[in-house]
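Visitor: below are the sequence and a predicted model for it; my questions follow.
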Amino acid sequence: MPNVVGVQFQKAGKLEYYAPNDLKLDSEDWVVVESKRGIEIGIVKLTSKCVNDEDVTLPLKDILRIATEE
């Protein structure tokens, strides 16, 4: 079972799941991810959680880093 983090890109948008990549993430952290649309910034809405393989699309994309103001 993969360990995932739920990231949201729009205020009322659906959650997309990403691999936490050994980062210590808290709810409401802004993160930089590699999505199917390219590099994006989103907000963590679901912290690290194990889910069944059939509940996510594998392979998971990675969270690249925590976002900074730069």
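Guide: All right, it came through fine.
Visitor: only C-alpha atoms from now on, for both contacts and neighbour counts.
Guide: Fine.
Visitor: what are the buried residues along the strand ranked longest in the chain?
Guide: Longest strand in the chain, counting residues (DSSP state E): strand 38-50. Neighbour counts over strand 38-50 (16 or more other CA atoms under 10 Å) mark 41-48 as buried.
Visitor: ok, so of the residues you listed, who is nearest residue 32?
Guide: residue 41 (4.6 Å; CA to CA).
Visitor: now that closest one: how far from residue 34?
Guide: 9 Å (CA to CA, to the nearest Å).
Visitor: how about residue 43?
Guide: 13 Å.
Visitor: and for residue 8?
Guide: Distance, residue 8 to residue 34, using CA to CA: 13 Å.
Visitor: another structure for you, compare them:
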Amino acid sequence: MAYSSMQSSSGELFAAGTKEITLFQRVVHWFHERIELYRAESELNHMSDAELSDIGLTRGEIHMAVRRSV
């Protein structure tokens, strides 16, 4: 799954360590990050309850599990 190896700025568009890149680059990165989160969440939502149980998740935990792994 792609979400487990993504690097994140924790959703911050204006992080202090990003002075060397432009605002446009930060916005593009933010959108790409959101797309990857949506894809990961969608992939998990398409799994059966048994498959989710095998990896230690319930349907109610998917949203937070995807965001914590970033």
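Guide: It's in. Since the model is a prediction, treat every value here as computed from it, not as a measurement.
Visitor: TM-score for this pair?
Guide: A TM-score of 0.25 describes the superposed chains when it is computed by TM-score structural alignment, normalised by the length of structure 1; 33 aligned residues with a CA RMSD of 4.2 Å.
Visitor: which other helices and strands contact the longest strand of structure 1?
Guide: With contacts taken as 3 or more CA pairs under 8 Å, 6 or more residues apart in numbering; DSSP states H and E, strand 38-50 of structure 1 sits against strand 3-8, strand 30-35.
Visitor: just say which of those strands is most tucked in.
Guide: strand 3-8 (a mean of 22; mean count of other CA atoms under 10 Å).
Visitor: which secondary structure elements does it contact?
Guide: Judged by 3+ CA pairs under 8 Å, 6+ apart, strand 3-8 of structure 1 is in contact with strand 16-18, strand 38-50.
Visitor: for residue 66 of structure 1, find the nearest of those strands.
Guide: strand 38-50 (9.2 Å).
Visitor: I'd like the next helix or strand past that closest one.
Guide: Counting by DSSP states H and E, the next helix or strand C-terminal to strand 38-50 of structure 1 is strand 63-66.
Visitor: show me what that next one is packed up against.
Guide: strand 30-35.
Visitor: got the angle for the strand it packs on vs strand 3-8?
Guide: 100 degrees (axes from the mean of the first three to the mean of the last three CA atoms, to 10 degrees).
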